[in-house]
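Compute the structure for the input listed below.
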Amino acid sequence: MIQLKLALHNLVKSKNQSLPFIFSNSMWVIITYIFLSMIYNTNIKTNSYGTVANYILKLGLVFVILIAALSTFYAERLLSKQRMQELGLYSMLGLTKRHLRQIILLENSLFYMICIIIGSTLGMTFSKLAFMSLKSLLGASSLHQSFTLLPLLYVAVIFAGIFILIILFDFWGLRKVNPINLWAKSSQPEKEPKSHILLAVLGIIILLIGYYISVTVRPTGAAFGQFIIAIMFVVVGSYLVFITASISLLKALKKNQNYYYKPNHFISVSNMLYRMKQNGAGLASISLLCTSILVALIASVSLVAGQKNLINLWSPRDIQIVSKAPLSTTANQTIHRLANNYQITMSQPQTLIVTTPVMGALSGNQFNSQFNTKTEYTLSSLDLKQYNHLQNTNYHLKNNEVLLYAPGSNYSQRHLTIRGRTFKVKPVQRFNGAFVYSHTIYKSIFIVAANKTIAKQLNPQPYIYAQGFNTHGTKRHQKQFAKTVQKTLNIDPGNFTSKYIMRDLLKAMFGSLLFMGILISIVMICATTMIIYYKQVSEGYADKDHYHIMSKIGLSKKETKKAIQSQVLTVFTLPIIGAVLNLIFALPAIKSVLTIFSMYNLKILLIVSLLTISVLIISYMLIYLATTTMYRRIVENPSTD
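So this is what the prediction gives:
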């Protein structure tokens, strides 16, 4: 069959484009299979808090499929432009549109089968390693893996759908083009884009608005929504800036005679200007993908590193019970009986009596009770006698003085106004009885007043009783004991905290987030690499005739090399600068989101950020060196296919 032979010939002949396409799609098959294997080939749903991890993995799977589809379409669009030349030649030799469609169908079918075979084989191989990593991150010894054909079936169906859409896309493009013009279409040059000053200015303004929102995000309930809005502005602004502002910049450089009329600048500026509309979108995509990699890794690693701090804040002791009245004698007897049943030794319980926390915002040295998007804190009050007893301290306070304990807020004012009364503040750094009421995301403030009367005036809410105690025994018995106490006494989950239960929940949540972040980062790195590679190859084929003509009129190999380096370095530098700039402005928003969960640690955030940026830059430079070599080889050899 001549169509099959031609399809195979195209794959082998165009190996510079075919092999990276196969490699990248095989990588996405591997990652997709690993996600599906973790969801369907493990008992994660029946594990402790596995429903949370399973849900997060499914979200990651959807994201991976979306990125894989978009990146594959991007590569296919560049591949189809090169394929047009081959199809144009075949049409001149007498093949009809039906024959050309058959070649496209067979070529993409071969791509699909090769990618599925390679990806599924390697996916099954690496899924064991991925499972061990997930098991370690979740800390779930009872997690086990089995083998079923369901993930393989889903992978085959998902990527069959992607490749069917690609085939239909190619058919549509072929339908609109007269076969006799296919050869000429493949070599049509890009038209010089127009300069849109207003759009360029608008893009810069939109980008700056996104940066401003990100920098001014405060750790309140509205932080998530503001961060999403900031992301939307940055995405739109980045595309406008890279497409329109870059064109305006290149035209400005073209008008600068001292800069423009130098061989390497003349060639690089001219080449980039004529294709910057397409280049700009590609550069913006690369920049945003790099930003996504940085944010995903930094956020997920910071969450995992800070979970211990969150557990300690939510409950200073192994078990904490909050109620509106002191626990009855019967309830305490039940707790001791259950402790004996599970061979648990309990410490002496300590009870903290405080006013029910009231939500509000801290503005300067004034606390305002409110519940809206500006809400950031919860405030409770207690008397000095109780604080001294719990802390073994000997503070003395006047009626106009208070002690203030606000972990994570760094309150430095000397005065505080609450409900119209101003008090002198003495900050304290330790309070063993502090806890987070109802596991709220807001930061806790504890005000210690001179006596109960003033404490009640500061916050006229009913008193609550927080009883906590430590336990000693095996981890399994401690978890079983905590679950049984909550169930037997019928305590609302918001008023009951067990460090061991909470640790399992956070490990399931943040461990799966880190697992997903790592896999998604690999996917985005592959997508970035593929976009860069195909952009370089596509431009290499578009530029080779120009360089060949210029070499005939006197352009030396040294000057060609300098021009290529100037152009490629400019193209590569802009996205990574944009990504680092985006991250710098995203860090305040990331800090605010982490602060909401009381998991912000400046040292961890900076270390993770610097390491992630360093790894990304090194990887980016390796991609730069590899694709530059490919670009130069194509350009310097006019006969390269």
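
hey, let's count contacts and neighbours off CA atoms from now on
Fine.

List the contacts of the nearest residue to Thr42 once chain neighbours are set aside.
Nearest non-adjacent residue to Thr42, counting by CA to CA, 6 or more residues apart in numbering: Gln145, 4.5 Å away. Counting by CA atoms under 8 Å, 6 or more residues apart in numbering, Gln145 touches Asn41, Thr42, Asn43, Phe131.

Format those residues as CSV; extra columns: neighbour count and distance to Tyr259.
As requested, those are exported to CSV (neighbours: other CA atoms under 10 Å; distance: CA to CA, whole Å):
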residue, neighbour count, distance to Tyr259
Asn41, 20, 61
Thr42, 18, 62
Asn43, 16, 64
Phe131, 21, 56
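
and the stretch of helix or strand Leu273 belongs to, which residues are buried?
Leu273 is part of helix 263-274 when elements are defined by DSSP states H and E. By 16 or more other CA atoms under 10 Å, the buried positions in helix 263-274 come out as Asn264, His265, Phe266, Ile267, Ser268, Val269, Ser270, Asn271, Met272, Leu273, Tyr274.

run this one through as well so I can compare:
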Amino acid sequence: MNTMHNLLFYPRLARTNMKKNNSIYYPYLFACSLMAGLLYVLNSVSVMVVDSGMKGGDIMYMLVRICFFICIFFVFIILFYINSFIMKRRKREFGLFCILGMGKKHLAFVLFWEVFRSMLISLLAGIAGGILFSQLMFLLLLKFVGLPGKLVFRIPFQSVGETILIYLICFFFVLLYDIISVSRANPTELLRSSKEGEREPKTRWLAAAAGAAALGAGYVKALTTYTASDALLAFFPAVVLVIIGTYCLFQAGSIALLKALRKNKAFYYKPENFVSVSGMIYRMKQNAAGLASICILSTAVLVTLSSCLSLYAGEEDMLRNQFPREINIYSQIPELTENADGRAEEQGTVTSGLPAAVQEAIDTLSASTGCETENSMEFYQLSLAASYENNSFTTALGNKGSSSMLYIMELADYNRLYGKSYELGAGEALFFTTGTPVEGEADICGEKYRIRERIDKFDITQLLGFATPVDLSVFVVPRLEDMVRLAKAGNALIPDERFPSYIYYHTFFDIDGSKEAVAAFEDRAAGEIPGITRIYVRSQVRAEFYELYGSILFVGIFFIILFLTATVLIIYYKQITEGYDDRERFGIMEKVGMSAKEVKRTITRQVLMVFFLPLGMAVIHIAVAFPQLCKMMTVFSMTNAGLFAVFTILSVLLFGLAYLLVYRLTARTYFKIVQS
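Sure thing, here's the model as predicted:
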């Protein structure tokens, strides 16, 4: 009987402890349940994608699984971070247990049952909620990618098992950390731990200067990226520098600022400022890490939300950027590159019979299928994968410099397509680039061209391949012979002949007719139009676009929920921790003469000063990073910077409203604790 009593004692004590500390455990259990539900939903959706056998399922499965594994990492970090807040509030209670006669072994049993109870509740609630919403989330994914679907209730037991396994591992390490942290402290330290104040921190000018330097370097990297390739290479180092700078400035720079405010007698010697500034100085080391974490997480929410919404809303624009017409035909003309003897001397131009044959075949096919072509675009183009350095483009492998995709067009085609009337002499060229501008004279595989004029705007939708992370440059040369000469010069620099460059004849057009007639034209085009190397039908490619960008938005939703959960939890526990720390201090202030109104005004000022600083810093981060993010978006053919700016501003406003709501809720809890 006594043995049974002992076995039930620790579970009962754990349950009683959690009930008594419901203000810190209920939000923790809710967050753990939410994260368990997210993991289950992601896992189950990936299983449903595979089982459905849908077209494009490989892309969706890959993105969802990548999101799943990244979410596991964040869940692990969030659980540990929030658990540290709970342990700080509970250490005094554990110290009291030790003084009353409980040993470290008995505390370990209590901790085991508290952690086990937390895990069990989280898993039951999370998986139950995930089961209810997983099918709806799968239908949401189908909606994003433009595929039909119907509601079918099912429970993938593989997902249940993997979610349980992940939580078993996570909570095992949480329990291990809790036991070690409690066992290393003596009862007196545990009893005093929750009341220990912070000694006045020293002004660490070196750390503040290092933080300012790191943040400045990160900002410079973001502001000096002129190309998509530079933006991709600089993004991770810039993020690391900004994170380091943010933490250093919040920890060292904020203390220096507060001490400077303390020296300002006109500001400091007012009741509300005196209490706020002095209190923040003494606890800033504790506050700084939480504030910096809130700032970084807020920035992550803003970047993820604005990017995913922009990519999803701009799908049609990106589709038109890569495929400017409904039918896009690319015909290779190797004879122009291999042999320039087909020169019509009386006209002084290189000729090929392929364009005429292509046009004749298109007219014949459209007539036989009952279709009409319209909005046609025809032009020659040479594309070279080159390296760029010091105004020089070369196809030689291993050349130093930045990667560049080089496009060559004939002046006659450019003037006709854009309604221009440029004239170029021999050895002159027009130039456009999304990368580093070329000044004066350009060297293209050994051929010299003087830049007659730089084109500030270029309709890049007419050139396939602008969805690449490399720098993009366009040269408009006087005649087709220049393109032939450049193609041969580029191929001569390639040590092997596996990947030669050829001149292509592009034929883009829209097609009008009945659904059956258009389908017949699309089916027969590849077989009946001569010289076709590639043919893209925009309506057929659209499904792949929606699969990719719809999946990106879907996984982005989960990242946003995770980041928001972490942000709200850190804010909430920070408010609770500060509330208990401030309760006795403000009680003393009331006893020495401060009115309740003055106390509340002082509390409000302190909370506002601390609470909205991370949000302001996050907005500055996103504003500075905006040019770099715009360049990175061009990797996905997202060139509409205006649309991205709109969604960025909208994301800031939406997140600001959510942040204000969290402030009002957590501040109310803080006031109750302080005034109790």
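
coming back round to it: using CSV, lay out the buried residues of helix 263-274 of structure 1 together with distance to Lys499 of structure 1.
Shown next, in CSV, are the buried residues of helix 263-274 of structure 1 (distance: CA to CA, whole Å):
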residue, distance to Lys499 of structure 1
Asn264, 64
His265, 63
Phe266, 66
Ile267, 65
Ser268, 61
Val269, 61
Ser270, 64
Asn271, 62
Met272, 58
Leu273, 60
Tyr274, 62
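
for these, which one is nearest Ala331 of structure 1?
When those are compared for distance to Ala331 of structure 1 (CA to CA), Met272 wins out at 76.3 Å.

That closest one matches what in structure 2?
Aligned counterpart of Met272 of structure 1 in structure 2: Met280 (TM-score structural alignment).

What of Val608 of structure 1?
So, by TM-score structural alignment, Val608 of structure 1 is matched to Phe647.

Give me the neighbour count for its match.
Neighbour count for Phe647 of structure 2, taken as other CA atoms under 10 Å: 20.

Pretty sure it sits against Leu309.
Yes - using CA atoms under 8 Å, Phe647 of structure 2 is in contact with Leu309, at 6.8 Å.

re the thing from before, show the contacting residues for the match of Val608 of structure 1.
Contacts of Phe647 of structure 2 by CA under 8 Å, 6+ apart are Ser306, Ser307, Leu309, Ser310.

Looking at structure 2, name the residue matched to Ile576 of structure 1.
By TM-score structural alignment, Ile576 of structure 1 lines up with Leu615.

Show me which positions of the helix or strand where its match lies end up buried.
Following DSSP H and E, one finds Leu615 of structure 2 within helix 613-633. Of the residues in helix 613-633 of structure 2, 614-615, 617-619, 621-622, 624-633 count as buried by neighbour count, 16+ other CA under 10 Å.

So for Ser383 of structure 2, what's the nearest residue that isn't a sequence neighbour?
The nearest residue in space to Ser383 of structure 2 (CA to CA, 6+ apart) is Tyr407, at 4.5 Å.

how many other residues sit next to that neighbour?
21.

again, but for Ile447 of structure 1
Using other CA under 10 Å, Ile447 of structure 1 has 24 other residues around it.

ok, Ala223 of structure 1 - contacts?
Val217, Ala589, Ser592, Val593.

Determine the longest strand present in structure 2.
strand 372-389 (DSSP state E).

Tell me which stretches of the stretch 101-250 of structure 1 form helices.
Ranges of helices within the stretch 101-250 of structure 1 are 150-175, 182-186, 197-215, 223-240, 246-255, based on DSSP state H, counting those that start in this stretch.

For Gln370 of structure 1, which of those helices is the nearest?
helix 223-240 (16.6 Å).

what span of structure 2 lines up against the closest one?
Using TM-score structural alignment, helix 223-240 of structure 1 pairs with 231-248 in structure 2.

For that stretch, buried residues please.
Across stretch 231-248 of structure 2, burial judged by 16+ other CA under 10 Å covers 231-232, 234-235, 238-239, 241-248.
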